[in-house]
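J.: Quick one, structure for this:
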Amino acid sequence: MANAQKVKEVILAVGQVIEEKKLFLTQLDAAIGDGDHGLNMAKGFGAAKEKLEASEMATPSDVMKAVGMALISKVGGAAGPLYGTAFMNAGKAVAGKEDITLEDFQAMLEAGLDGVKARGKATVGEKTMVDALEPALEALKAAISNGSSTREALDAAVEAAGKGVEYTKTIIATKGRASYLGERSIGHEDPGAMSSYVILQTIADQF
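T.: Coordinates of the predicted model:
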């Protein structure tokens, strides 16, 4: 599916899309949060780009760990530790492998999600990025077990993540600053769920 160079290219593509959507993501966050999610994410992926372009990465794991460290150091608020942990965990899941398969990507997504849930103490239904990531993982698992192609499996994951984002509109936020709004948070997508969806969609578009 991908070697270190391909993973690097995918991450750079993700960074480009985050940059293009930073104001959109920030507007979503302004409605229920601090109003800086998109700007912070763009800053983090900008730092990741600098790190990836400055040195050679031998394995996909090296790429993911470098991205994770950049996100932790440069992204403010809750998103930095959460996304940073996700990427670091994803890298650990494929440590030592020069090429990763679709099954490896499932392991990476699962490890990343586990890291987010542990770090943020979040579960499905709390209006967070978990509401996009967990359905995506379940859809990916189902597609792989059904023998779907890489394209079909990734598309299924993205579709499930998109439905997860829509689901966040219908529920009350119980985590972070958005939780202060109570029922007024209903009707708004969670910006973290949306950025997770954007990242997964961009990854899928590269294959």
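J.: Please make it C-alpha for all contacts and neighbour counts, starting now.
T.: Noted.
J.: Distance of the closest residue to A193 other than its chain neighbours relative to G120?
T.: If the residues on either side of it in the chain are set aside, A193 comes closest to M129, at 3.7 Å by C-alpha to C-alpha, 6 or more residues apart in numbering. Between M129 and G120 the computed distance is 10 Å (C-alpha to C-alpha, to the nearest Å).
J.: again with I32
T.: The span separating I32 from G120 equals 18 Å under the rule C-alpha to C-alpha.
J.: next one: T59
T.: Computed with C-alpha to C-alpha, the distance linking T59 and G120 is 28 Å.
J.: same thing with L102?
T.: On the measure of C-alpha to C-alpha, L102 and G120 end up 27 Å apart.
J.: Likewise for G176?
T.: 9 Å.
J.: which one of the two has more residues nearby?
T.: Legend: neighbour count by other C-alpha atoms under 10 Å for G176 and G120, higher for G120 (18 against 15).
J.: quick one more, to check against the first:
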Amino acid sequence: MERNSMVIGFDDRSGKMCEKEITKNRLQKMLIYTADLLKQHTDLLSDIDSKFGDGDHGITVNRIADCIRKETDNWTDENMGDFLDNLGIEIMNVNGGSAGPLWGTLFQGFGQGVKNKNILDGDLVKDMIEAGIREMKTISNAGVGDKTMMDALILAGDYIGKIQSENVEEVLRAAANGAEAGMKATENYVAKFGRAKSYGEQTLGFPDAGAVGMMYLFKGLYEGYMV
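T.: As a prediction, this is how the structure comes out:
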């Protein structure tokens, strides 16, 4: 197999100033932007997954994106924490292997991190992301270097933990940068989980599809905040 030559990443839009806090309306826009971005890259996700997996990861992420958009469009009176928690439950019910339960758990963690909140500053965005990571660690034994979505997720948390800022834009940008760094690093790892594990060193040189999906999640939240 040839080394994957696809360029995967995101544009830094830090030159545009945004309002400091995330209101319900802005979070809705961020989630819809993220859902649309995920749908734009479902073929890429399936192509990456086809190298050593079932090749259907993009199909499942497409369903998750549809779920995010549907639930966001129907968001009424729930506070942010309750909405994200309930969104996670809906995502868990998406058919298509482990991605639904994993993404659903992450979003439920997001909700727990901002319980009863109706507006988010930078510290609360950190709390949201960190709570999501903690919740994911309760169901996944994967860590950095195992070539899974956790590589991107854990580095997103590491990056936001290193910045001393209450600025929402800087927190979201740090999370996106961390997720991208974690995703790119998976090219240098041998798969240790799932069907890809059986391919051993053949998985070197290719990113993990789950990590790429996480990168697009955080890319979407950041860029969705900036537009």
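J.: Aligned to A196 of structure 2, what sits in structure 1?
T.: The criterion is TM-score structural alignment: under it, A196 of structure 2 has A178 as its aligned partner in structure 1.
J.: Contacts only, for that match.
T.: Contacts of A178 of structure 1 were listed using C-alpha atoms under 8 Å, 6 or more residues apart in numbering, and they are 32-33, 185.
J.: quick check, it in a strand?
T.: No. With DSSP: H, G, I helix; E, B strand; the rest coil as the criterion, A178 of structure 1 is helix rather than part of a strand.
J.: okay, now N25 of structure 2: neighbour count?
T.: Neighbour count for N25 of structure 2, taken as other C-alpha under 10 Å: 9.
J.: Please report how far the aligned residue in structure 1 for it lies from G33 of structure 1.
T.: If you follow N25 of structure 2 across to structure 1 using TM-score structural alignment, you land on Q5. Counting by C-alpha to C-alpha, the separation of Q5 of structure 1 from G33 of structure 1 is 36 Å.
J.: Quick check, D151 of structure 2 in contact with S140.
T.: No. Counting by C-alpha atoms under 8 Å, D151 of structure 2 does not reach S140; the two are 11.7 Å apart.
J.: the strands in structure 2, which residues?
T.: Per DSSP state E, structure 2 carries no strands over any range.
J.: Hmm, K115 of structure 2 is touching L84, no?
T.: No. Taking contact to mean C-alpha under 8 Å, the distance of 9.2 Å between K115 of structure 2 and L84 leaves them out of contact.
J.: the more surrounded of those two?
T.: Remark: of K115 of structure 2 and L84, L84 carries more neighbours, 27 against 18, as counted by other C-alpha under 10 Å.
J.: Please name the nearest non-neighbouring residue to that one.
T.: Here the residue nearest L84 of structure 2, using C-alpha to C-alpha, 6+ apart, is G111, at 4.6 Å.
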